[in-house]
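Undergrad: The following block contains a protein sequence and its predicted model.
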Amino acid sequence: MQYTLNKIYSDYANVHQVCREVLDVSNQSDIQAVLIGGSLLGMVRDGDFLPWDKDLDFAVFEADIDRTLQLEEQYRALGYECRVHHLGVRNESELQEGLALIFRLTRLMANIKLDHCIIGGALLNLYRDGTLFDETDTLGVLIAPHNDQQRQEFIDALGGLGEVALSHNTDELKSVLLVVGAWRINFFCYIEGTQGFGWRDLNCEHWFDQALFPAQCIMLDDSAFYAPANTEDFLQARFGQYWQAKPQAKFTRGRVVGSMQLYKDGVMFDFIVHYVRGAKTYWYEPAANVISTIGFLPCSLKDTSAGKMLFPDHPEVFLEEHYPNWQVPVKTWNGAVDNPTIIPTDLAMQIILAEDNDFKRG
């Protein structure tokens, strides 16, 4: 089985519009969102966003975490797909709740005869280890409704379990989000097309060259879950030839909010949570980064091609620490470079937790 990942982006014209629309909402809640990353580099060096950059990066800080996450419903009402990402380890109680939720959802979908299978890291953990990995963030499920009536029956049933939100690709349903307690479950709609068999998630299309249904029933003690057809071929295609080897844990303790991603019209907007500790600022994107606090704070409003937005007062500090040779102009993306700000993931977590008395996150 072969697997390919296709990233979908818009033309450059949508970037300014999406940026302005997102910031207009966050500004109404007095959220301090500071321009960072390649978005800041383009604005400082070239006077505009980089023409190949469809990924807008803004820092938000601890005091604004809850208010930022509470904007998800507003952004969905404007047509954005939303993802919230946490990093770290879950406690045993949450893991058991997640496992029980998987089995409950399996029974629900079986009762309405909805074809489905688990995908992503949760499938790998359950199939290989017989349990959820304690660093599991979200759960992913692939669904293949037979008709609109069955799809609506499924959505209605989910409404009895928790909060439900829908995402669309033009007029077609793309995915369904269910939030139950500390768990977020993404149900992706199965696609069969000329490119193969798969699903869409935000700006990514996941394609396999073999059908993923009929699903395979897997027993775990006295309960069952469903995996894609040819499960082990799927796992090798998706996770590589060493999928059977359990990886080393990245974290020893603690769990924090990493980011909220918004996607619309081919543009990704990232609110990346930054944790200030003394003279340093720590965040995950997705690895752990550290830069001197002055690289982000203080900050001030400046006029840009996408309207007013917050800039660090000393943007050169961030750019010099984060991007080697950032002042050298380029006409196209010249590939990833070594990032000197990367530090061990767990080290960043422990530093964040050491002074995280007011903003505990699990």
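TA: Looks like it arrived, so ask away. Since this is a predicted model, take the numbers as computed values, not measurements. Residues are numbered from 1 along each chain as shown.
Undergrad: drop to CA atoms for contacts and neighbour counts, all remaining ones
TA: Will do.
Undergrad: okay, now the closest residue to residue 7 other than its chain neighbours: neighbour count?
TA: Excluding the flanking residues, the one nearest residue 7 by C-alpha to C-alpha, 6 or more residues apart in numbering is residue 204, at 4.5 Å. Using other C-alpha atoms under 10 Å, residue 204 has 13 other residues around it.
Undergrad: Let me know whether residue 204 touches residue 188 as I believe.
TA: No - counting by C-alpha atoms under 8 Å, residue 204 sits too far from residue 188 to count as a contact (11.9 Å).
Undergrad: now do the same end-to-end measure for stretch 164-177.
TA: Counting by C-alpha to C-alpha, to the nearest Å, you get 6 Å between the two ends of stretch 164-177.
Undergrad: Now tell me what touches that stretch from outside.
TA: 79-81, 155, 158, 163, 178-179, 184-189, 200-201 (C-alpha atoms under 8 Å, 6 or more residues apart in numbering).
Undergrad: Any buried residues in it, and which?
TA: Neighbour-count burial for stretch 164-177, with 16 or more other C-alpha atoms under 10 Å as criterion, is recorded at 164, 165, 166, 167, 174, 175, 176, 177.
Undergrad: from the residues you listed, which two are the most distant?
TA: Of all pairs drawn from those, the widest gap by C-alpha to C-alpha lies between 164 and 174 and measures 13.7 Å.
Undergrad: Reformat the buried residues of stretch 164-177 as TSV; add distance to residue 125.
TA: Formatted as TSV, these follow (distance: C-alpha to C-alpha, whole Å):
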residue	distance to residue 125
164	25
165	26
166	27
167	27
174	25
175	23
176	22
177	21
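Undergrad: Return the subset of those residues lying in strands.
TA: 164, 165, 166, 167, 174, 175, 176, 177 (DSSP state E).
Undergrad: Report all helices and strands that the strand or helix carrying residue 107 contacts.
TA: Using DSSP states H and E, residue 107 sits within helix 92-111. Judged by 3 or more C-alpha pairs under 8 Å, 6 or more residues apart in numbering; DSSP states H and E, helix 92-111 is in contact with strand 223-227.
Undergrad: Okay, one more to line up with it:
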Amino acid sequence: MPEQVRISLDAMGGDHAPDMVVAGAEIALKRMPHLKFLMYGDEARIKPLLDTCPELAAVTEIRHASQEVTMDDKPSVALRQRRDSSMRLAINAVKEGEAQGVVSAGNTGALMAMAKFVLKTLPGIDRPAIATYMPTQRGETIMLDLGANIECNENNLVQFALLGEVFARVLFGIEKPSVGLLNVGIEELKGNESVKKAASILREINLPIQFAGFVEGDDLAKGTVDVIVTDGFTGNVALKTAEGTARLLVHFLRETFRSSFWAKVGYLLARRSLQRFRERMDPRRYNGAMLLGLNGIAVKSHGGTDALGFSNAIGVCHDLIANRLNDTIKAEIASFEAEMSKAEAAKAAVALQDTAQ
């Protein structure tokens, strides 16, 4: 039997909470019967929903929260004034060891601020990053950061690369993930100083990373590498552009098949293939962004998702817990710091020798 996993849920986070959260937890439980939940939020609204799901109710404990974090709350305001919110209490449960991970579809900025304040970062990590995976021509590609850090130096980017490759190994089982730095070209001379310095460090370190150098925007859809690393500003723009392009493509297909009688006939003939296309492009399938680098597992679900999408976010949280993601990250960071110390010692020895001569 799989080891039992307990996850805390922000039951009031998201556009359709708490209904979506309860329904999503029920779907997740059917897939993973060894799950247990701590559900934080308005008990008067959550309990009637759980009463209709006896199997879920049997493995769920409701914990009342007198506050909610709204989508309009600024992260600083949420951190100071929403201490009894469903989001904050769900994160606290991970800190206190009552839950092994937390899932929320609430305000992204507030979730990051609260999680970083409560859980802290792992040793050797300066800043946490938001990571998710998306469909490509080759399968899936992980991308980070997606908005947590607008400006990054070379050390941040190197740490993101380490976090991303561990994420790829844990989530996809890739023994030696390929990692690329998003840039304005693949030539070594292109890009800002942070990107060029990060590339230089990644080429030199002796870790289980297959560094592929620089990649460009179109490599995201091609699936050129397993992990794409960038700063939060660029990553968020790239992600939103990809989502918008996917919606535009679906819109054009609908318009085309409604344009004439024969187009409608063509739709009927191609319906099964189009259904497979729709399932492949379904954003609910890829729902669940990980806040990597925190001393605890925290997963952000899309705020507008439905029950199926939220259940997939719970699934991501479960997989990261079951595969001990943070233990692997700690070992990787320790190896990286040891390698960097060796490199610095070697450079110091060469400099001393040159001075002596």
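TA: All right, it came through fine. Bear in mind the structure is a predicted one, so any value in this text is a computation, not a measurement.
Undergrad: Please state their TM-score.
TA: Here the TM-score for the pair of chains, by TM-score structural alignment, normalised by the length of the second structure, is 0.24; 141 aligned residues with a C-alpha RMSD of 6.9 Å.
Undergrad: just to revisit the earlier point, could you tell me the angle between the helix holding residue 107 of the first structure and strand 223-227?
TA: Inter-element angle recorded for helix 92-111 of the first structure and strand 223-227: 70 degrees (by axes from the mean of the first three to the mean of the last three C-alpha atoms, to 10 degrees).
Undergrad: and the helix or strand hosting residue 110 of the second structure, which residues are buried?
TA: In this assignment (DSSP H and E), residue 110 of the second structure forms part of helix 108-119. Neighbour-count burial for helix 108-119 of the second structure, with 16+ other C-alpha under 10 Å as criterion, is recorded at 108, 109, 110, 111, 112, 113, 114, 115, 116, 118, 119.
Undergrad: Surely residue 228 of the second structure forms part of a strand?
TA: Yes - judged by DSSP: H, G, I helix; E, B strand; the rest coil, residue 228 of the second structure forms part of a strand.
Undergrad: Would you confirm that it contacts residue 179?
TA: Yes - using C-alpha under 8 Å, residue 228 of the second structure is in contact with residue 179, at 6.0 Å.
Undergrad: what residues are shared contacts of the two?
TA: Joint contacts of residue 228 of the second structure and residue 179 (C-alpha under 8 Å, 6+ apart) are residue 161.
Undergrad: Tell me which of the two has more neighbours.
TA: residue 228 (31 against 28).
Undergrad: residue contacts, the more buried one?
TA: Residue 228 of the second structure neighbours (C-alpha under 8 Å, 6+ apart): 141, 142, 143, 144, 161, 164, 179, 180, 181, 182, 215, 220.
Undergrad: now those in a markdown table, with secondary structure and distance to residue 23 of the second structure?
TA: A markdown table is the format used below for the contacts of residue 228 of the second structure (DSSP: H, G, I helix; E, B strand; the rest coil; distance: C-alpha to C-alpha, whole Å):
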| residue | secondary structure | distance to residue 23 of the second structure |
| --- | --- | --- |
| 141 | strand | 28 |
| 142 | strand | 27 |
| 143 | strand | 28 |
| 144 | strand | 29 |
| 161 | helix | 35 |
| 164 | helix | 30 |
| 179 | strand | 36 |
| 180 | strand | 38 |
| 181 | strand | 38 |
| 182 | strand | 38 |
| 215 | strand | 40 |
| 220 | helix | 33 |
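Undergrad: closest to residue 201 of the second structure among those?
TA: Distances from residue 201 of the second structure to these, taken by C-alpha to C-alpha, are shortest for residue 161, at 10.9 Å.
Undergrad: Relative to residue 142 of the second structure, how far out is that closest one?
TA: 10 Å.
Undergrad: what helix or strand is residue 87 of the first structure on?
TA: Using DSSP H and E, residue 87 of the first structure sits within strand 81-88.
Undergrad: which other helices and strands contact that strand?
TA: Strand 81-88 of the first structure packs on helix 72-77, strand 255-264, going by 3+ C-alpha pairs under 8 Å, 6+ apart.
Undergrad: thinking residue 141 of the second structure is in contact with residue 227, fair?
TA: Yes - proximity of residue 141 of the second structure to residue 227 meets the contact threshold set by C-alpha under 8 Å, at 5.7 Å.
Undergrad: Which one's more surrounded, these two?
TA: The residue with more neighbours, out of residue 141 of the second structure and residue 227, is residue 227; 32 against 25, by other C-alpha under 10 Å.
Undergrad: For the stretch 251-362 of the first structure, which segments count as strands?
TA: Listed in chain order, the strands of the stretch 251-362 of the first structure (DSSP state E, counting those that start in this stretch) span 255-264, 267-277, 280-284, 288-292, 299-304, 307-312.
Undergrad: Can you list the helices and strands that the fourth one packs against?
TA: Here strand 288-292 of the first structure is seen to pack against strand 280-284, helix 315-322, helix 345-354 when contacts are counted using 3+ C-alpha pairs under 8 Å, 6+ apart.
Undergrad: Please consider this matter closed, and thank you.
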